[in-house]
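[1] this is the structure alone, sequence omitted:
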């Protein structure tokens, strides 16, 4: 049988953008889920558990470089590994 890789601890702040200083590639080798105010969200680009916010795209709006515009939502944030 194949041994599963040990999962690294989820950081307090994490971003899916590889250009961000808060991007941790080892975490993304596993499926990460975000629960925001009790509901699971699939569109989270960045989160911070201690400050209680997530960043999500603002619809289909993009900036001049083609990156989606982000809005910050505040509330209770929980990060977890999906099975």
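    That came through, no problem. Predicted, not measured: the structure shown is a model, and the values here were computed from it. Numbering: from 1, shown residues only.

[2] hey, let's count contacts and neighbours off CA atoms from now on
    Will do.

[3] and the contacts of stretch 52-62?
    43-48, 68-77 (Cα atoms under 8 Å, 6 or more residues apart in numbering).

[4] in addition, the following structure is provided for comparison:
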């Protein structure tokens, strides 16, 4: 599937994979989104913020009381991109 970059929406400063979050943008998730964190690609990112420099990732198989993965925050350089 080769799309021109102009058909993809701009990646926001903060994005969440959770549809209930106010930072969830459904139009972005119609395309693949990659996250480079401290120079390495991550495939387990649930939420990120470029300006504040953090990502949220699941903490192993631990679940919260609602059955969602328990997330931990990692700080560093965040670079979202379209592969």
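    Nice, thanks for sending it over. Fair warning: this is a prediction, and the values are worked out from it, not measured in the lab.

[5] now what about the TM-score between them?
    The TM-score (TM-score structural alignment, normalised by the length of structure 1) is 0.93; 80 aligned residues with a Cα RMSD of 1.3 Å.

[6] of the contacts of stretch 52-62 of structure 1 - the most surrounded one?
    residue 47 (27 neighbours; other Cα atoms under 10 Å).

[7] what's the closest non-adjacent residue to it?
    residue 54 (4.2 Å; Cα to Cα, 6 or more residues apart in numbering).

[8] which residue in structure 2 aligns with the one you found?
    Correspondence of residue 54 of structure 1 to structure 2, assessed by TM-score structural alignment: residue 55.

[9] part of a helix, is that match?
    No. Counting by DSSP: H, G, I helix; E, B strand; the rest coil, residue 55 of structure 2 is located in no helix; its state is strand.

[10] look at it and say how many residues are nearby.
    26.

[11] distance check, it against residue 8 of structure 2.
    Distance of residue 55 of structure 2 to residue 8 of structure 2, given as Cα to Cα, to the nearest Å: 22 Å.

[12] state the helix or strand in which residue 51 of structure 1 lies.
    Residue 51 of structure 1 is part of no helix or strand, with elements assigned from DSSP states H and E.

[13] so which residue is smack in the middle of structure 2?
    In structure 2, the centroid-proximal residue (Cα atoms, centre = their mean) is residue 47; its distance is 4.1 Å.

[14] quick check: it touching residue 19?
    No. Shown here, residue 47 of structure 2 and residue 19 do not form a contact pair, counting by Cα atoms under 8 Å, at 11.2 Å.

[15] and residue 57 of structure 2, how far is that from residue 2 of structure 2?
    29 Å.

[16] likewise residue 28 of structure 2?
    Distance, residue 28 of structure 2 to residue 2 of structure 2, using Cα to Cα: 16 Å.

[17] more neighbours, these two?
    A direct count of neighbours by other Cα under 10 Å for residue 28 of structure 2 and residue 2 places residue 28 higher, at 17 against 4.
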